[in-house]
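Asks: Okay, structure incoming, though there's no sequence with it:
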């Protein structure tokens, strides 16, 4: 292959039609293709019927195996200029092999979100205790994830909140991080003119992948405590719940008699979103930024969500709808937006501003390109200054490396 090779080590095969993470990965693949990179996407996961057709994008697919030195030969022969780890778990498993076999390759971690933050928030929610950064700092998963960040040359962060958490609370060097949210095209005036008007839309929508614990909890909370309040004020209203891989406990909530409709996976999410009047994103825990919330903005649909739902997404600009915390507050805001065209139109315009100012593909792509060029030209110096990263890469700290080697030898004897 040519010198400009990007190797992506995926935690899963990307599913842009069903997950925000899949869309995020597709945006990064598009960026590197636009820069002339030959791309190889490797993963230990199994493909699904919703997996992206990488062949159609002229991206090579490679199945890899954990704890297998065959990966060493593969990556030496490939000799990538950049290795992109999809979430910290792939860096834990393969990062040391990358460093040993292609030491000059630029190592980038796409965090998607801080998994440790999401996990600790989920545990805190289930225990009924407030989340605190003190609790987050004490968890092993936090230490593992931050260690991955330090071992990489650059980590891509989608959320302004998570950027602040790493730079202000943990005092990580800003040069190791890049705020890079979703790379979206501007919403043009032509697109806006094609949107259905307030009077042409009806009902509510709730959308999210069923494999994602925050989404399942959001639907259950909506059904149990929020929807009865909305339905009481709007007795003819309906809410449609969409998402791939919805679990049985969600499917059983399908109750047409109360206007609660569980639809499952939407083959065309934009179509169902563009016909809905209000999106409900009743998230009680989670991390990162929410692809469903930028997607609804791209379809001119206001959202009612929580502070967790909107976290790291609006940078002090007016939200595209309303942010509320309790069932009563969420229901009140949803009813107001649903019935007041003036407020609805203002929320829609706020969404246009958010997408065009904070998620501008051209500006963000330029930001990434400049940082990558600087790192390529100054990689040795960059790594010298990242002493903690060098320390974590030292042989005395590489427990995952030696565990992997032990597992490999054990597998050979069985």
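Replies: Here it is on my side, so go on. All figures in this text were calculated on a predicted structure; none of them were measured in a lab. Numbers count the residues shown, from 1 in each chain.
Asks: going forward, measure contacts between C-alpha atoms and count neighbours the same way
Replies: Will do.
Asks: residues near residue 249, how many?
Replies: By other Cα atoms under 10 Å, 10 other residues sit near residue 249.
Asks: And the residue lying closest to residue 300 once chain neighbours are set aside, which helix or strand is it part of?
Replies: Among residues not flanking residue 300 along the chain, residue 348 sits closest, at 5.4 Å (Cα to Cα, 6 or more residues apart in numbering). Applying DSSP states H and E as the criterion places residue 348 in helix 341-358.
Asks: okay, now the one to match up with it:
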């Protein structure tokens, strides 16, 4: 092994931790690898954004790369990373064959974020007013692409136990290719709790979520048209503050001061706006993965009302930090109950702290992840021999994608 371990992260976008849970997740992974002594380079073909994090402030080198450009081959050969992490399967599709050709001994990791095929299949079923069925996944082109990417990689990082089980049972993915690594959070202790606003210091309701993410936009429509009027009838003075990055004009048009439905746009500090709210509302009707907004609510000591989709794979056998319901009337009733009843509210808050500490504390995962990475790097040839289908896909993808990419590159000249 090289004395200086190098990690190359190939990102779909530059991390924006204040815009989405995915941005926060990426910084957690960077922190995890930094603790293992890795020198880290983050490369992306995305445009710079006003809200991207200063990677150099985290001790990470930033590199802009281009799709279908052999300059990447020169760059990665020179860097010679020992580990390459693809941020979402689309980046593995674009750059995986180049990594395999130029750095064949580099460990290839995929951070799935959530299963895109599951989210899209659920969204499609919802819009067609049908019940989602696991068999719906098999007709999705995205599923074929995503599963192929998982098979080509040496290890895929999964944030949802439900999605791991789905990959193993429905798609027959070998367990050796999957690794459960959820959001990695600081534990909640007495000092943290002491600094949080009290029940009396808080008021109103809040929804927060990136509006580029379709499940969030749908949830806000659902709140506006169906759920919020039921709550407002019971609590005439209450307000729902809706925060989220990248609101479109159709989102902004939902703003109605008279109805107490306020579109606030991007939150400068998401935790600050969640901390001063008494209840988080998250009526998500489709989606996948772990919901960052609901973990953030727990960190802020803010109870939530959500759906079975919202809470999926998040709390294990522990009680939720509020209520889970898919019934509209019950959702509104529970929201009012949490807002008004301090005893129930405090119990829900405590439940959230327990979920964070027992399921997401980074100390639970750090050492095991280090051992896993070291084991794979020491046993990579055998690990790949055991994954024949992945090797076969890597072989054929390298051939087909390579020539398509070369053709595009020539065409662009």
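Replies: Cool, the structure landed. Nothing here was measured: the structure is a model prediction, and the numbers come from that model.
Asks: Got a TM-score for the pair?
Replies: Superposed pair, TM-score by TM-score structural alignment, normalised by the length of the second structure: 0.98. Supporting alignment: 412 aligned residues with a Cα RMSD of 1.2 Å.
Asks: And the strands in the second structure, which stretches?
Replies: Along the second structure, counting by DSSP state E, strands occupy 6-10, 39-44, 61-64, 83-87, 107-111, 155-158, 178-180, 205-208, 240-243, 261-265, 279-282, 304-306, 322-324.
Asks: can you list these in JSON lines and add distance to residue 220 of the second structure and mean neighbour count?
Replies: Below are the strands of the second structure laid out as JSON lines (distance: least, Cα to Cα, whole Å; neighbours: other Cα atoms under 10 Å):
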{"stretch": "strand 6-10", "distance to residue 220 of the second structure": "32", "mean neighbour count": "24"}
{"stretch": "strand 39-44", "distance to residue 220 of the second structure": "31", "mean neighbour count": "21"}
{"stretch": "strand 61-64", "distance to residue 220 of the second structure": "35", "mean neighbour count": "15"}
{"stretch": "strand 83-87", "distance to residue 220 of the second structure": "28", "mean neighbour count": "24"}
{"stretch": "strand 107-111", "distance to residue 220 of the second structure": "28", "mean neighbour count": "24"}
{"stretch": "strand 155-158", "distance to residue 220 of the second structure": "27", "mean neighbour count": "23"}
{"stretch": "strand 178-180", "distance to residue 220 of the second structure": "30", "mean neighbour count": "18"}
{"stretch": "strand 205-208", "distance to residue 220 of the second structure": "8", "mean neighbour count": "26"}
{"stretch": "strand 240-243", "distance to residue 220 of the second structure": "8", "mean neighbour count": "23"}
{"stretch": "strand 261-265", "distance to residue 220 of the second structure": "10", "mean neighbour count": "20"}
{"stretch": "strand 279-282", "distance to residue 220 of the second structure": "9", "mean neighbour count": "28"}
{"stretch": "strand 304-306", "distance to residue 220 of the second structure": "13", "mean neighbour count": "27"}
{"stretch": "strand 322-324", "distance to residue 220 of the second structure": "17", "mean neighbour count": "23"}
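Asks: quick one: which of these is nearest residue 71 of the second structure?
Replies: strand 61-64 (10.9 Å; Cα to Cα).
Asks: what helices or strands is that closest one leaning on?
Replies: strand 39-44 (3 or more Cα pairs under 8 Å, 6 or more residues apart in numbering; DSSP states H and E).
Asks: related to what we said a few turns ago, could you dump the strands of the second structure to JSON lines with distance to residue 233 of the second structure?
Replies: Output for the strands of the second structure, formatted as JSON lines (distance: least, Cα to Cα, whole Å):
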{"stretch": "strand 6-10", "distance to residue 233 of the second structure": "49"}
{"stretch": "strand 39-44", "distance to residue 233 of the second structure": "48"}
{"stretch": "strand 61-64", "distance to residue 233 of the second structure": "51"}
{"stretch": "strand 83-87", "distance to residue 233 of the second structure": "44"}
{"stretch": "strand 107-111", "distance to residue 233 of the second structure": "44"}
{"stretch": "strand 155-158", "distance to residue 233 of the second structure": "41"}
{"stretch": "strand 178-180", "distance to residue 233 of the second structure": "43"}
{"stretch": "strand 205-208", "distance to residue 233 of the second structure": "14"}
{"stretch": "strand 240-243", "distance to residue 233 of the second structure": "13"}
{"stretch": "strand 261-265", "distance to residue 233 of the second structure": "13"}
{"stretch": "strand 279-282", "distance to residue 233 of the second structure": "16"}
{"stretch": "strand 304-306", "distance to residue 233 of the second structure": "18"}
{"stretch": "strand 322-324", "distance to residue 233 of the second structure": "20"}
